[in-house]
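A.B. asks: quick one: sequence plus predicted model below, questions after.
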Amino acid sequence: MAIDKKENALCNITIIHEDILEKVKKEMTDDDILFNMAAVFKVLSDPTRLKIINALMLSEMCVCDISALLGMSQPAISHHLKSLRQTRLIKYRRDGKIAYYSLDDEHIKIMFDQCVTHVKE
């Protein structure tokens, strides 16, 4: 006989486990951090931005390079780069008139790799 998993997931009794609530309340992540995390996830919810992150994991690149790689206009790429910069996912350095973009730190690659692993499972 098949068991309806949705029905079994429901709690039929109203009992508050005060000890669990207190422990969890003390260990919950601060609201400001959660707000900033949500902003990062929102920026990463765009496939084009994920492609840019993926490309920058492999090499530092300028806007022209990214534009050619993704087959998009430079203004469109610049728009995406701005969002990625504002959430500190990428950074840039100037070399004369050219700005070269790279990941802000190693955590970005770890997040990307972890998500790829999760999706493949």
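C.D. replies: The structure has been received and is ready for your questions.

A.B. asks: make it CA atoms for all contacts and neighbour counts henceforth
C.D. replies: Fine.

A.B. asks: may I see the buried residues of stretch 40-50?
C.D. replies: 40, 43-44, 49-50 (16 or more other C-alpha atoms under 10 Å).

A.B. asks: wait, what's in contact with residue 93?
C.D. replies: 99-101 (C-alpha atoms under 8 Å, 6 or more residues apart in numbering).

A.B. asks: and for residue 67?
C.D. replies: 73-74, 77.

A.B. asks: kindly recompute the last result at 10 Å.
C.D. replies: Going by C-alpha atoms under 10 Å, 6 or more residues apart in numbering, residue 67 touches 52, 61, 73-78.

A.B. asks: this is the other structure I want to compare:
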Amino acid sequence: MAARESLPAAPGTHLRAPDSVRLAEATEVFAMLADPTRLHLLWLIAQGESDVGSLAERCAASRTAVSQHLAKLRLAGLVETRREGRHVYYSLRDGHLRRLVLEALSHADHRVSGAAPHD
């Protein structure tokens, strides 16, 4: 049986089979999501743009730690910044990342709570 070149996709997804470049890029994204503090920051930012102080307060981490994580996320191209006076606001780069973060946490919630999986 030949390997499937594509799977049925949800609206807005690409149908192309992944090549080595796309697999490497996806692996880098998952590596950024593999840290609990970064994942929490991305979840918070998915709710709306925020500055470092607000994020540090909401995720119970130091401003220094939050700043370092945000720098990694920015360098990885996962978050964008907007400056307003002395404040820098962070937002997610795109909807794909938002959906990925929300789905990962929804999946975790199902596993922890014992709720039945669904499509």
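C.D. replies: Okay, I see it. Predicted model, so just to flag it, every value in this text is computed and none were measured.

A.B. asks: before we move on, back to that, of the contacts of residue 67 of the first structure, which is the most crowded?
C.D. replies: residue 52 (23 neighbours; other C-alpha atoms under 10 Å).

A.B. asks: please, which helix or strand holds the aligned residue in the second structure for that one?
C.D. replies: With TM-score structural alignment as the criterion, residue 52 of the first structure lines up with residue 41 in the second structure. Residue 41 of the second structure is part of helix 36-46, with elements assigned from DSSP states H and E.

A.B. asks: give the aligned range of the helix or strand following that helix in the first structure.
C.D. replies: Downstream of helix 36-46 of the second structure, the next assigned helix or strand under DSSP H and E is strand 50-51. Using TM-score structural alignment, strand 50-51 of the second structure lines up with residues 61-62 of the first structure.

A.B. asks: hmm, who's touching that stretch?
C.D. replies: With contact meaning C-alpha under 10 Å, 6+ apart, stretch 61-62 of the first structure is reached by 52, 55-56, 67, 92-94, 98-102.

A.B. asks: for residue 18 of the second structure, grab the count of nearby residues.
C.D. replies: Neighbourhood size, residue 18 of the second structure [other C-alpha under 10 Å]: 13.

A.B. asks: the strands in the second structure, which residues?
C.D. replies: Taking DSSP state E, the strands of the second structure run over residues 50-51, 79-84, 87-92.

A.B. asks: now for the residue in the first structure that residue 67 of the second structure lines up against: which residues touch it?
C.D. replies: Using TM-score structural alignment, the partner of residue 67 of the second structure in the first structure is residue 78. By C-alpha under 10 Å, 6+ apart, the contact set of residue 78 of the first structure is 63-64, 66-67, 84.
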